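>>> from the sequence below, what's the structure:
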Amino acid sequence: MIRKYHAVILLLRNPYGSLAAEYNRKQGGQMFYERWGDDAVEREEFLQAIGAELKCWSNITINALLCEECLLLVVHYEDLVERTNEQLHNILKFLNFSVDEDRFRCVENDKEGQYHRGVPKDERTRQYHMLRTLDTRFDIDGKIKSVSKLLVSRGYLPIRQYVV
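You can find the predicted model right below:
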């Protein structure tokens, strides 16, 4: 599917963060998150959602990395958050767009924006540990290692460790 595009920007996030964020988005909407119940990892609906999202994350990432006909830019989500302007400059350069420094100042001044679900750190930590218990069922760490190996073979940095 990716082969029909000339260029691809792959915004890549550690799957633990990605799975939690996507589940929170679907359950709580754009502005809120729903606290995961203590039994979440035992509920079939939760397991199906996590399994489907992990498969999607893996397929999209691997397809993008294996597309030899595509110009590819890999942007690690964590780098985009930590060094927003630098990463935006790289993206614009990749797209052959000119840089408007006034817009960059605007981005810098409003980096946090107004649309955050605001999941508290203790809840993010709890969600991460709940997802870690699913590694044996879904082999999340194995998928991270496979994708990281593919990233390195293509000259990119491996997936960053998930930090809660």
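>>> CA only for contacts and neighbour counts going forward, please
Will do.
>>> now do Val164 against Leu19, distance only.
To Leu19, Val164 is 13 Å away according to C-alpha to C-alpha, to the nearest Å.
>>> which of the two has more neighbours?
The residue with more neighbours, out of Val164 and Leu19, is Leu19; 22 against 14, by other C-alpha atoms under 10 Å.
>>> stretch 14-29: how far from the chain's middle?
In terms of C-alpha atoms, centre = their mean, to the nearest Å, the centre of stretch 14-29 is found 9 Å from the chain centre.
>>> in that stretch, what's buried?
Residues of stretch 14-29 classed as buried: 14-21, 23-25 (neighbour count, 16 or more other C-alpha atoms under 10 Å).
>>> please identify the buried residues of the helix of greatest length in the chain?
Under DSSP state H, the helix in the chain containing the largest number of residues is helix 44-66. Within helix 44-66, the residues that count as buried by 16+ other C-alpha under 10 Å are 47, 50-51, 53-54, 57-58, 61-62, 64-65.
>>> what helix or strand is Arg105 located in?
Using DSSP states H and E, Arg105 falls within helix 101-109.
>>> one more to put side by side:
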Amino acid sequence: MEADAVALLSTLHTKVNRLPGDTLKVDPGPSSWQMWKDDPGSPCAHYRTMFGVGVTPVVLVSVPGSGSTWLRYLLEAATGIFTGSDYNDTILYQHGFLGEKTGVKDGSTIVQRTHGPAFYLTYIHDLQDRYEAISPQRPTILLLRDPARTIISYWKLFNLEGTKNKHVLEIPKSRFEGGDFHDFVSEMTAMWEELASDRLLWTTGPLYVIHYEDLVRNTLTHLRHLLHFLNVPVDEGRLACVASHLEGDFKRNTTTKWGYDPFTSDEKLRFATAVKRVNRLLTLLQYPQLPPDHRLS
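Just a heads-up that it's a prediction; the model follows:
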């Protein structure tokens, strides 16, 4: 049993093993995007993002509101290869995330974003179904963020669904005061823990855990670590451009303009309990814990 545990840890902490034929080749076809084209005269303006050819599948898993769109921007900027998703968000597509288009072929994106089975089936009671739904052998990036801040960000997105700037707009204080918000908090706290726990307990392929707070605090260092995990060569020219264009178009401000804490004491206790359980799993698997200085008090 101890040998099995050592073998699992060794696998979890390895980097992506690129499949035969995967040389991170890009498709020079018409579908490309210049994300820094509005910076004329800059050496960054000429960089293009393109689809890949035969790229090894890697999943990016997070709860909505965890910063996955910003992380996708960073990965596309650093690698020059589009990321994909399970959703087909037309707003993101119009802003250059061409991997959002329905029908994008497997092997054409550097990572494929998903929010996990809980967000499609709302609680899968059968453990075997949950296990099979996460594709446990696929290389995985698990993006975690403090649940309180995640829920604030997701609630904004949820309330702005159907609006042109849903990813960055604010909502009024009144939308945090009704019973529907507190029902949302209860459901999302459970889903946050379920998504994190399922991936930590059941992933058997290479797994990289990144905390949003750490990515914000030291973006380029953690981006380099991610590129190492993905087994992607570092392009210093691209990274220099990332350093001068860190925000992208969709890095949402999750604080409230009115300095309002919308959570009850019971909700904060539930956050703390969920974080404690997830941190225990992170420690057992030798991953860093959620940064404590970023939690809402």
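>>> how close are the two chains, by TM-score?
The TM-score (TM-score structural alignment, normalised by the length of structure 1) is 0.83; 158 aligned residues with a C-alpha RMSD of 2.3 Å.
>>> thinking again about what came up before, need the residues that contact the helix holding Arg105 of structure 1.
84-85 (C-alpha atoms under 8 Å, 6 or more residues apart in numbering).
>>> same check, this time on stretch 90-100 of structure 1
9, 73, 89.
>>> can you say which of the residues you listed are buried?
73, 89.
>>> now, the contacts of stretch 90-100 of structure 1 that are in helices?
His89.
>>> output the contacts of stretch 90-100 of structure 1 as CSV; include the columns distance to Asp139 of structure 1.
Shown next, in CSV, are these (distance: C-alpha to C-alpha, whole Å):
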residue, distance to Asp139 of structure 1
Ile9, 26
Leu73, 26
His89, 35
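>>> could you pull out the helices in structure 1 for me?
15-28, 44-66, 77-82, 84-94, 101-109, 121-132, 135-138, 140-153.
>>> among those helices, which is nearest Tyr115 of structure 1?
Counting by C-alpha to C-alpha, Tyr115 of structure 1 lies closest to helix 15-28 out of those; the figure is 11.5 Å.
>>> which strands and helices sit next to the closest one?
On a contact count with 3 or more C-alpha pairs under 8 Å, 6 or more residues apart in numbering; DSSP states H and E, helix 15-28 of structure 1 meets helix 44-66, helix 121-132.
>>> same list, those, but as CSV with distance to Gly155 of structure 1 please.
Listed next are the helices and strands packed on helix 15-28 of structure 1 as CSV, based on distance: least, C-alpha to C-alpha, whole Å:
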stretch, distance to Gly155 of structure 1
helix 44-66, 11
helix 121-132, 28
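>>> would you mind saying which of the ones you listed lies nearest Val81 of structure 1?
Closest among those, using C-alpha to C-alpha: helix 121-132, at 16.2 Å.
>>> can you check what angle separates that closest one from helix 44-66?
Here helix 121-132 of structure 1 runs at an angle of 80 degrees relative to helix 44-66 (axes from the mean of the first three to the mean of the last three C-alpha atoms, to 10 degrees).
>>> ok so, going back, compare the helices and strands packed on helix 15-28 of structure 1 and give me the one nearest Tyr5 of structure 1.
Closest among the helices and strands packed on helix 15-28 of structure 1, using C-alpha to C-alpha: helix 44-66, at 10.2 Å.
>>> what range in structure 2 matches that closest one?
Mapped onto structure 2 using TM-score structural alignment, helix 44-66 of structure 1 covers residues 179-201.
>>> kindly report the same for stretch 14-27 of structure 1.
Taking TM-score structural alignment, stretch 14-27 of structure 1 hits residues 146-159 over in structure 2.
>>> aligned to Arg277 of structure 2, what sits in structure 1?
By TM-score structural alignment, Arg277 of structure 2 lines up with Ser146 in structure 1.
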